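could you look at this predicted model? Sequence included:
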Amino acid sequence: MATQTIQTDLYKLYPSPRNTHKDVFEHQVFVPYPYAIIDLEVMELAGKTTLFAACRLSDMKMGQLVSFELAADQAKFERLFTPD
């Protein structure tokens, strides 16, 4: 079964099969490391999150997009995430 893509004004997104939610939430972080391992569960975030492989349309840069239901979770992710 092919994965459905999601097109927004800024990104073309490829959902992770590990997502438990299908939404693209308001708070977002583009990570310009397409092969970095992002384990959202170990960060113990309070709200819902989704992870996507992403192509940023403005410059066609590949990476990953993490979207967050809560702004506090976005701030915590930005503080804790370091690419491997």
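That came through, no problem.

from here on, just use CA atoms for contacts and neighbour counts.
Fine.

check the spacing between residue 39 and residue 1 real quick.
Relative to residue 1, residue 39 is positioned 24 Å away (Cα to Cα, to the nearest Å).

what about those two, which has more around it?
In terms of neighbours (other Cα atoms under 10 Å), residue 39 is the more surrounded of residue 39 and residue 1; the figures are 10 against 3.

list the buried ones in stretch 71-84?
73-74, 77 (16 or more other Cα atoms under 10 Å).

for the chain, what spans make up the strands?
Along the chain, counting by DSSP state E, strands occupy 6-7, 11-15, 27-31, 49-56, 61-68.

pasting the second one now:
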Amino acid sequence: MPEATINTGIYKLFPSPRNRHREVFQHEVFVPHPYALVDPPSYGPQGRWSLFAAHRLADGKNGQLVTFELERDAATFQARFVPD
């Protein structure tokens, strides 16, 4: 059974059950809206991605962390994402 949480030293992460890949990719976007609908496939990423519920350890802020394999996918997501 996989780990229920991942601790990166910066975030405590809880993987989304929708993830095809349970890894934290290099390019990260923290969304400080824990209940916002975040649907990475709707942004048309070219590479792999993962979504996590996240607790930022430095300030205790809860939100979501979207990680992308490709930098351009992270940039596209960050530019287009608007919380609902």
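Arrived safely. The model shown is predicted, which means the values in this text are computed figures rather than measured ones.

report the TM-score for the pair.
With the length set by TM-score structural alignment, normalised by the length of structure 1, the two chains reach a TM-score of 0.95; 84 aligned residues with a Cα RMSD of 1.4 Å.

what about residue 56 of structure 2, how many residues nearby?
Residue 56 of structure 2: 19 neighbours (other Cα under 10 Å).

before we move on, back to that, distance to residue 83 of structure 1 added to the strands of structure 1, as CSV?
Formatted as CSV, the strands of structure 1 follow (distance: least, Cα to Cα, whole Å):
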stretch, distance to residue 83 of structure 1
strand 6-7, 25
strand 11-15, 20
strand 27-31, 9
strand 49-56, 15
strand 61-68, 11
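
would you tell me which one of the ones you listed is buried the most?
Each of those was assessed for mean neighbour count using mean count of other Cα atoms under 10 Å. The highest is strand 49-56, with a mean of 23.

for the most centrally placed residue in structure 1, which non-adjacent residue is closest in space?
In structure 1, the C-alpha nearest the mean C-alpha coordinate belongs to residue 66, at 1.8 Å (Cα atoms, centre = their mean). Nearest in space to residue 66 of structure 1, with sequence neighbours left out and distances taken as Cα to Cα, 6 or more residues apart in numbering, is residue 51 at 4.6 Å.

ok, that neighbour touching residue 41?
No - contact criterion Cα atoms under 8 Å: residue 51 of structure 1 and residue 41 do not qualify, at 11.4 Å.

what residue of structure 1 is the furthest out?
Distance to the chain centre peaks in structure 1 at residue 1, reaching 21.7 Å (criterion: Cα atoms, centre = their mean).

follow-up on the earlier one: which ones among the buried residues of stretch 71-84 of structure 1 are found in helices?
Of those, the ones assigned to helices by DSSP state H are 73-74, 77.

hang on, the earlier thing: and which of the buried residues of stretch 71-84 of structure 1 is nearest residue 31 of structure 1?
Set against residue 31 of structure 1, the nearest of the buried residues of stretch 71-84 of structure 1 by Cα to Cα is residue 77 (10.9 Å).
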